[in-house]
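Engineer: Model the structure of this input:
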Amino acid sequence: MLNILYEKLTTCRAAAMRRAFALSVLAALGGCQTFPLTPTEFGMSLESEPFVQQRASDAWVAVDGTQLVLERALGPVSEQRILLPNRTALSGENVMHLRARRGDLVNMGRFRPLDLLGPEGTPHPFDPFEDLSFRTEDDVLGTLSWAVWTNQAGLNCVLAFRRLDATTRVVPADAAIADMMLRNCIHGSVEEALEPARPSVSGFAATGLPARGAPEMLSPLAGPQP
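Structural biologist: Have a look, this model is predicted:
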């Protein structure tokens, strides 16, 4: 009889201990921060990452007159800023800003140009983004959208956006996409200012220069149309 009572008591104690252990585990798990960063938090973290200077031959796009190539990365995202000459009196940099992201192409979501602007908004001399009027054109690399600022005296600026993906050319850092923003102000035509975003330029990378010194196109699908 005593043996039976002892076995029942031992069983009850063991069950109580298991319940207490399970509750403590659930409480501990409830306090864990296992969720990924929100888009806003990730953007702030990326902005705090420093840019590192790269060789001109490592530029993701081969743009004539490239003065400086800067790059940074955080998680699946890499960014590159290609600084271009600014021969105007306007303040601000002529720059091509590229953001590449690894992952499955089908899961990349829609292109969001505002993500490339940063906290300062649209570059000088453009109006706020929501007040801009954009023109759109489709080409062999996809869709190119741009806004124009002009002083009506031969000084023209373009603010252009497009998405490059692995179906049209090889994108950098084993990424699925590379989103592009171009700010370019020149003494010349709008078409000349827009040239770095055209397939004849943005379809090429500066890497893998052959002996003749011309950049090789990274995808046969990215060639200019006849």
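Engineer: For the rest of this, base every contact and every neighbour count on C-alpha atoms.
Structural biologist: Will do.
Engineer: quick one: T122 and E130 touch, right?
Structural biologist: No: using CA atoms under 8 Å, T122 makes no contact with E130, being 9.8 Å away.
Engineer: These two: which has the busier surroundings?
Structural biologist: A count of neighbours by other CA atoms under 10 Å puts T122 above the other of T122 and E130, at 18 against 8.
Engineer: which element is that one on?
Structural biologist: Of the helices and strands defined by DSSP states H and E, none includes T122.
Engineer: From V171, how far off is S45?
Structural biologist: Applying CA to CA, to the nearest Å, the value for S45 to V171 is 23 Å.
Engineer: same thing with M108?
Structural biologist: Using CA to CA, one obtains 14 Å as the distance from M108 to V171.
Engineer: Show me which of those two is the more surrounded one.
Structural biologist: V171 (25 against 12).
Engineer: what is in contact with M108 and V171 at once?
Structural biologist: Contact with both M108 and V171 is made by residues I177, according to CA atoms under 8 Å, 6 or more residues apart in numbering.
Engineer: To compare with the earlier structure, here is another sequence to fold:
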Amino acid sequence: MIAGAFLCALLTGCGYEIDTFGLTQKQIEDRELFHPVPAAKAWANPQGMTFVMQRGLLGGSEQRIGLPNNVAVPGDNLLILRTRLGHLAAARFRFEEFVTRIGGAPAPFTSVKPGALMTGEDSLGLYFWTEEAMGPNVTCVLALRRLTQAERGLPQGARVMDVMLRNCIAGTAAEALVPVLDASIGYGAVAGNTGGGSTRMLSPLAAPGADLEWK
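Structural biologist: Just a heads-up that it's a prediction; the model follows:
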């Protein structure tokens, strides 16, 4: 199934407006520095993680987990996880907004469009991904997904956690996707919804403002 654009605007007042000091939320967040945290405090458990860095956000936190990189493709293999608290969690996922907030799509996916993403599904729900062949037996994948309290326990009282993976390996796309799948990011999973309400990724095929649920 080919996924189209991640559409549907954010709710008014969800933190994307200019603040009282004349700075956008992104400008404020960009001032926050990453600091190392122990691997035991990682929000996911991908095999072979090389580092864990974390910073605060307005209404959440961001964690970046380094992954092994044994191929000659420019860029880092990373798992990026961003949490949202309170009313900010009500904002629906927007692909372009998310990519902007993390500093742009990673190579070799700098020009990726939402319509190029395919969908996959595991025990935690849907994820979106694309791949790029970079040479004999070298595959890069870009994958994104949103997790809520309904799928797993979330850190620091978060209501949602948005996840992006960039992984280039000597192997198949299925192997490259492993760090973003349930076995790697589903630790602490809980049955059912432990919090009031939930948000979700809308169908990429939805028209602006439409409210389609995944089937």
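Engineer: could you pull out the strands for the first structure?
Structural biologist: Per DSSP state E, the first structure carries strands over the ranges 52-54, 68-74, 77-84, 94-101, 135-139, 142-150, 155-165, 177-187.
Engineer: can you put those in TSV and add mean neighbour count?
Structural biologist: Below are those laid out as TSV (neighbours: other CA atoms under 10 Å):
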stretch	mean neighbour count
strand 52-54	13
strand 68-74	18
strand 77-84	22
strand 94-101	23
strand 135-139	11
strand 142-150	18
strand 155-165	23
strand 177-187	25
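Engineer: I'd like those strands written out as JSON lines, with distance to A62 of the first structure added.
Structural biologist: Output for the strands of the first structure, formatted as JSON lines (distance: least, CA to CA, whole Å):
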{"stretch": "strand 52-54", "distance to A62 of the first structure": "13"}
{"stretch": "strand 68-74", "distance to A62 of the first structure": "11"}
{"stretch": "strand 77-84", "distance to A62 of the first structure": "9"}
{"stretch": "strand 94-101", "distance to A62 of the first structure": "11"}
{"stretch": "strand 135-139", "distance to A62 of the first structure": "18"}
{"stretch": "strand 142-150", "distance to A62 of the first structure": "18"}
{"stretch": "strand 155-165", "distance to A62 of the first structure": "14"}
{"stretch": "strand 177-187", "distance to A62 of the first structure": "13"}
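Engineer: between those strands, which one is nearest to L23 of the first structure?
Structural biologist: strand 68-74 (37.0 Å; CA to CA).
Engineer: how far apart are the closest one and its match in the second structure?
Structural biologist: Mean deviation of strand 68-74 of the first structure from its aligned counterpart in the second structure after superposition (mean CA distance after the TM-score superposition for the first structure): 0.8 Å.
Engineer: Read off where that strand ends up in the second structure.
Structural biologist: Using TM-score structural alignment, strand 68-74 of the first structure lines up with residues 51-57 of the second structure.
Engineer: mind checking how far that stretch is from the chain centre?
Structural biologist: The chain centre lies 14 Å from the centre of stretch 51-57 of the second structure; the measure is CA atoms, centre = their mean, to the nearest Å.
Engineer: can you tell me which residues contact the residue nearest the centre of the first structure?
Structural biologist: In the first structure, the centroid-proximal residue (CA atoms, centre = their mean) is R99; its distance is 2.0 Å. R99 of the first structure makes contact with V77, S78, E79, Q80, L116, A178, D179, M180, according to CA under 8 Å, 6+ apart.
Engineer: counterpart of it in the second structure?
Structural biologist: In the second structure, the residue paired with R99 of the first structure is R82, using TM-score structural alignment.
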